[in-house]
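Enquirer: pasting the structure only:
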């Protein structure tokens, strides 16, 4: 019996090492993809005015002054966004600083109706024609940006968990 336990220990150790290598490789690939697909904000993007769905105007610099801002680029037709939008809504309801940009999701009325049906109330800028996406070189939805004091601190694309987003916001506070 003791011989069986001793014989299995190296196998578990080997599997643990392989799992660690696999995790490390996934992290490297994910980071490289984020760098490759990440947006590139042009000069003046932080001060440029945004008009939100409710008609108010603001800027990224203004919104990110007191605490980190999560900018969530999404679309009503995006399959992955169906899973990430409720997460962003939850963060917004919990008091996190959130601004969303809806990419080619219809006119203001269509967007408002669609958001209402999905229970989304986060502040949204409607990028109806995709002009902002072109300026920022956003080619993937969803795209997440973290901005603190008018400076881009982190970006990621694709699905992200609630805890992943919360950790990015926490990291930006330091």
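Expert: The structure has been received and is ready for your questions. Computed from a predicted structure; not experimentally measured.
Enquirer: use CA for all of it now, contacts and neighbours both
Expert: OK.
Enquirer: First-to-last residue distance for stretch 74-87?
Expert: The first and last residues of stretch 74-87 sit 12 Å apart, counting by C-alpha to C-alpha, to the nearest Å.
Enquirer: Helix, strand, or coil at residue 169?
Expert: helix (DSSP: H, G, I helix; E, B strand; the rest coil).
Enquirer: So it is in contact with residue 145, correct?
Expert: No - checked against C-alpha atoms under 8 Å, the pair residue 169 and residue 145 is beyond contact range at 9.8 Å.
Enquirer: Quick check: neighbours shared by the two?
Expert: Contact criterion C-alpha atoms under 8 Å, 6 or more residues apart in numbering; residues bridging residue 169 and residue 145 by contacting each: 69, 70.
Enquirer: This protein: helices as residue ranges?
Expert: Chain-ordered helices for the chain, with DSSP state H as the definition, fall at 2-37, 60-63, 81-93, 108-118, 131-136, 162-173.
Enquirer: And the first one, what's buried?
Expert: Judged by neighbour count using 16 or more other C-alpha atoms under 10 Å, the buried positions of helix 2-37 are 34, 37.
Enquirer: The last one too?
Expert: For helix 162-173, the buried set under the neighbour-count rule, 16+ other C-alpha under 10 Å, comprises 165, 168, 169, 172.
Enquirer: Would you mind checking which of the residues you listed is nearest to residue 96?
Expert: Top of the list for closeness to residue 96, among the buried residues of helix 162-173 and by C-alpha to C-alpha, is residue 169 at 8.6 Å.
Enquirer: Comparison target below:
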């Protein structure tokens, strides 16, 4: 199960009005570390389909959202709950480290 994409036009429905925690992966095609994190996030999504939803947002295609959420380096991941940012994770990390960061949502 791969994480689906979101964008400026579907952002409110996909993220701000969603039930449960939503992790948004802010990434870009040219970003090597982003490509390393992507399959790890897909694994976490596949293993926890009822606990967290993972979405990908291309910062080059959605600069308005990248600016709004102050994305200055990628990969950057933000966990939204009830439309608010609860957790921010910056940089590529191995799976166990990401799972530790996301532990409150995966329990």
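Expert: Done, it's in. Everything numeric in this text was worked out from a predicted model, so none of it was measured.
Enquirer: care to give me the TM-score?
Expert: Once superposed, the chains reach a TM-score of 0.72 (TM-score structural alignment, normalised by the length of the second structure), with 97 aligned residues with a C-alpha RMSD of 2.4 Å.
Enquirer: any idea what residue 159 of the first structure aligns with in the second structure?
Expert: In the second structure, the residue paired with residue 159 of the first structure is residue 92, using TM-score structural alignment.
Enquirer: List the contacts of the residue most central in space within the first structure.
Expert: Centre of the first structure computed as the mean C-alpha position; nearest residue by C-alpha atoms, centre = their mean is residue 144, 2.4 Å away. By C-alpha under 8 Å, 6+ apart, residue 144 of the first structure lies in contact with 70, 71, 72, 73, 155, 156, 157.
Enquirer: ok, those residues vs residue 28 of the first structure, which is closest?
Expert: Taking C-alpha to C-alpha as the measure, residue 156 is the one of the contacts of residue 144 of the first structure closest to residue 28 of the first structure, at 13.2 Å.
Enquirer: count of residues packed around that closest one?
Expert: Counted with other C-alpha atoms under 10 Å, residues neighbouring residue 156 of the first structure total 23.
Enquirer: so who does it touch?
Expert: The contact partners of residue 156 of the first structure, by C-alpha under 8 Å, 6+ apart, come to 34, 38, 143, 144, 145.
Enquirer: overlap between these and the second structure?
Expert: On the basis of both residues aligned by TM-score structural alignment, their matches' C-alpha atoms under 8 Å, what survives of the contacts of residue 156 of the first structure in the second structure is 143, 144, 145.
Enquirer: quick one: the second one from residue 88 of the first structure, how far?
Expert: Separation of residue 144 of the first structure from residue 88 of the first structure (C-alpha to C-alpha) stands at 10 Å.
Enquirer: shared neighbours of the two, which are they?
Expert: Residues touching both residue 144 of the first structure and residue 88 (C-alpha under 8 Å, 6+ apart) are residue 72.
Enquirer: top of the contacts of residue 144 of the first structure by neighbour count?
Expert: That'd be residue 70 among the contacts of residue 144 of the first structure, by other C-alpha under 10 Å, with 28 neighbours.
Enquirer: Quick check: chain neighbours aside, which residue is closest to residue 104 of the first structure?
Expert: Leaving aside its sequence neighbours, residue 104 of the first structure sits nearest to residue 128 (C-alpha to C-alpha, 6 or more residues apart in numbering; 4.5 Å).
Enquirer: That neighbour contacts residue 109, doesn't it?
Expert: No - with contacts defined as C-alpha under 8 Å, residue 128 of the first structure does not count as touching residue 109, sitting 11.3 Å away.
Enquirer: returning to that earlier point: report the separation between the match of residue 159 of the first structure and residue 35 of the second structure.
Expert: In this structure, residue 92 of the second structure and residue 35 of the second structure are 9 Å apart, going by C-alpha to C-alpha.
Enquirer: Mind checking which of those two has more residues around it?
Expert: Comparing residue 92 of the second structure with residue 35 by other C-alpha under 10 Å, the one with more neighbours is residue 92, at 20 against 15.
Enquirer: how about the equivalent of residue 148 of the first structure over in the second structure, what does it touch?
Expert: Counting by TM-score structural alignment, residue 148 of the first structure corresponds to residue 81 in the second structure. Going by C-alpha under 8 Å, 6+ apart, residue 81 of the second structure touches 16, 18, 19, 20, 21, 22.
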